[in-house]
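Participant: Okay, predicted coordinates and the sequence, questions at the end:
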Amino acid sequence: MIHPLADCKNKNIPESTRVWQFCVVFENCQIGENCNICAHVLIENDVKIGNNVTIKSGVQVWDGIEIEDNVFIGPNVTFTNDKYPRSKEYPEEFQKIIIKKGASVGAGSVILGGITIGEKSMIGAGSVVTKDV
């Protein structure tokens, strides 16, 4: 189900996945079965999202992020993919973030680029993750 007020360019989203209003979903991302993409979420092109993933409102999933199966991303989680961001200057390659199967990332957490969050890890609300967990 893709809400009529979502801007969804990707034509390969499974019917079991729900994309709610005011989401922006780029054309070349990969999104699995039975996901719930809540309102006001942005998903860029070079993104892989597994099955049974929940992404709550206010999350931007930038290029280079991989989210495996059964992951929960709380509201207003912030991901970064550029260690030294500058306006209109882009790195040759964005930093990767991998969130392994069954992990949960609490509301308002900040996940820096280059990080792997391990299988079934629990990141508490408001955390700043600067190294692998």
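Facilitator: It's in. Numbers count the residues shown, from 1 in each chain.

Participant: from here on, contacts and neighbour counts on C-alpha atoms
Facilitator: OK.

Participant: neighbours of Tyr90, just the number please.
Facilitator: 11 (other CA atoms under 10 Å).

Participant: quick one: contacts for Ala125?
Facilitator: Ala125 makes contacts with 105-109, as judged by CA atoms under 8 Å, 6 or more residues apart in numbering.

Participant: top of the residues you listed by neighbour count?
Facilitator: Ranking the contacts of Ala125 using other CA under 10 Å puts Val105 first, with 24 neighbours.

Participant: got a list of what that one touches?
Facilitator: By CA under 8 Å, 6+ apart, Val105 lies in contact with 72-74, 77, 122-125.

Participant: my guess is Ser57 meets Phe72, correct?
Facilitator: No: counting by CA atoms under 8 Å, Phe72 is not a contact partner of Ser57; they are 11.8 Å apart.

Participant: Widest-spaced pair of the contacts of Ala125?
Facilitator: Pairwise distances across the contacts of Ala125 peak at 8.7 Å for Val105 and Gly108 (criterion: CA to CA).

Participant: ok, and here's another one to check against it:
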Amino acid sequence: MQSTSFYVHPQAEVEEGAQVGAGTRIWRQAHVRSQARIGEQCNIGKGVYVESHVTIGSRVKIQNHVSLFEGVTVEDGVFIGPHVCFTNDMFPRAITPVGQLKSADDWEVTPTLVKYGASLGAGSVIVCGVTIGEFALIGAGSLVTRDVPPHTLVFGNPASSHGHVCRCARRLADVHTVEDGKLSGWCETCGTPCVFSS
């Protein structure tokens, strides 16, 4: 695929029919399948696999050897650390109940959504069907099996909540409930007050 609006390393493959936004850089051994959509000013690291029908927003940074399978939607401003793996089938099998190799029509894709500004630490595994909220922070090596609320820090296997974080990814202090059931906290690092849904 030839374009002057984005960069593709000579050892990367971007299939015909993929959409890539201006200013995006795709590094060596990455593979972007047909019908995948990638926004503007993204960085797609070495060895990243982006399957068909995956949607990636703008200003997303995807580190080396990440696997994004069909059904995954990543909003703007997300960070995905190296070796993160998204699943997309709740009941995976290579064969049908009668022993035939499954075809594309036999797969039941379960969607996953990563919302604006979230960060996923290195080596984490995201089980399909979850939503990761805005500015949530997933610790390295975590197994995410359920939804993560906005601004929530989770880690572990399975991942569980360990407090709340600011837009700058530092822990929030004095988190308390305010009007309409929302949470409010104060960042001692950048001095920013945060109000977000629980």
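Facilitator: Yep, that arrived. For clarity, every value in this text was computed on a predicted model and none was experimentally measured.

Participant: The contacts of Ala125 of the first structure into JSON lines, with extra columns for distance to Asp63 of the first structure?
Facilitator: Below are the contacts of Ala125 of the first structure laid out as JSON lines (distance: CA to CA, whole Å):
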{"residue": "Val105", "distance to Asp63 of the first structure": "18"}
{"residue": "Gly106", "distance to Asp63 of the first structure": "21"}
{"residue": "Ala107", "distance to Asp63 of the first structure": "21"}
{"residue": "Gly108", "distance to Asp63 of the first structure": "20"}
{"residue": "Ser109", "distance to Asp63 of the first structure": "18"}
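
Participant: Could I get these in JSON lines, plus columns for distance to Val61 of the first structure and secondary structure?
Facilitator: What follows is those, written out as JSON lines (distance: CA to CA, whole Å; DSSP: H, G, I helix; E, B strand; the rest coil):
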{"residue": "Val105", "distance to Val61 of the first structure": "13", "secondary structure": "strand"}
{"residue": "Gly106", "distance to Val61 of the first structure": "15", "secondary structure": "coil"}
{"residue": "Ala107", "distance to Val61 of the first structure": "15", "secondary structure": "coil"}
{"residue": "Gly108", "distance to Val61 of the first structure": "14", "secondary structure": "coil"}
{"residue": "Ser109", "distance to Val61 of the first structure": "13", "secondary structure": "coil"}
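
Participant: and the aligned partner of Gly77 of the second structure in the first structure, how far is that from Glu27 of the first structure?
Facilitator: Matched by TM-score structural alignment, Gly77 of the second structure corresponds to Asn70 in the first structure. To Glu27 of the first structure, Asn70 of the first structure is 23 Å away according to CA to CA, to the nearest Å.

Participant: do Ile98 of the first structure as well
Facilitator: From Ile98 of the first structure to Glu27 of the first structure the distance is 21 Å (CA to CA).

Participant: Please identify which of those two sits among more neighbours.
Facilitator: More crowded of Ile98 of the first structure and Glu27, by other CA under 10 Å: Ile98, with 18 against 15.
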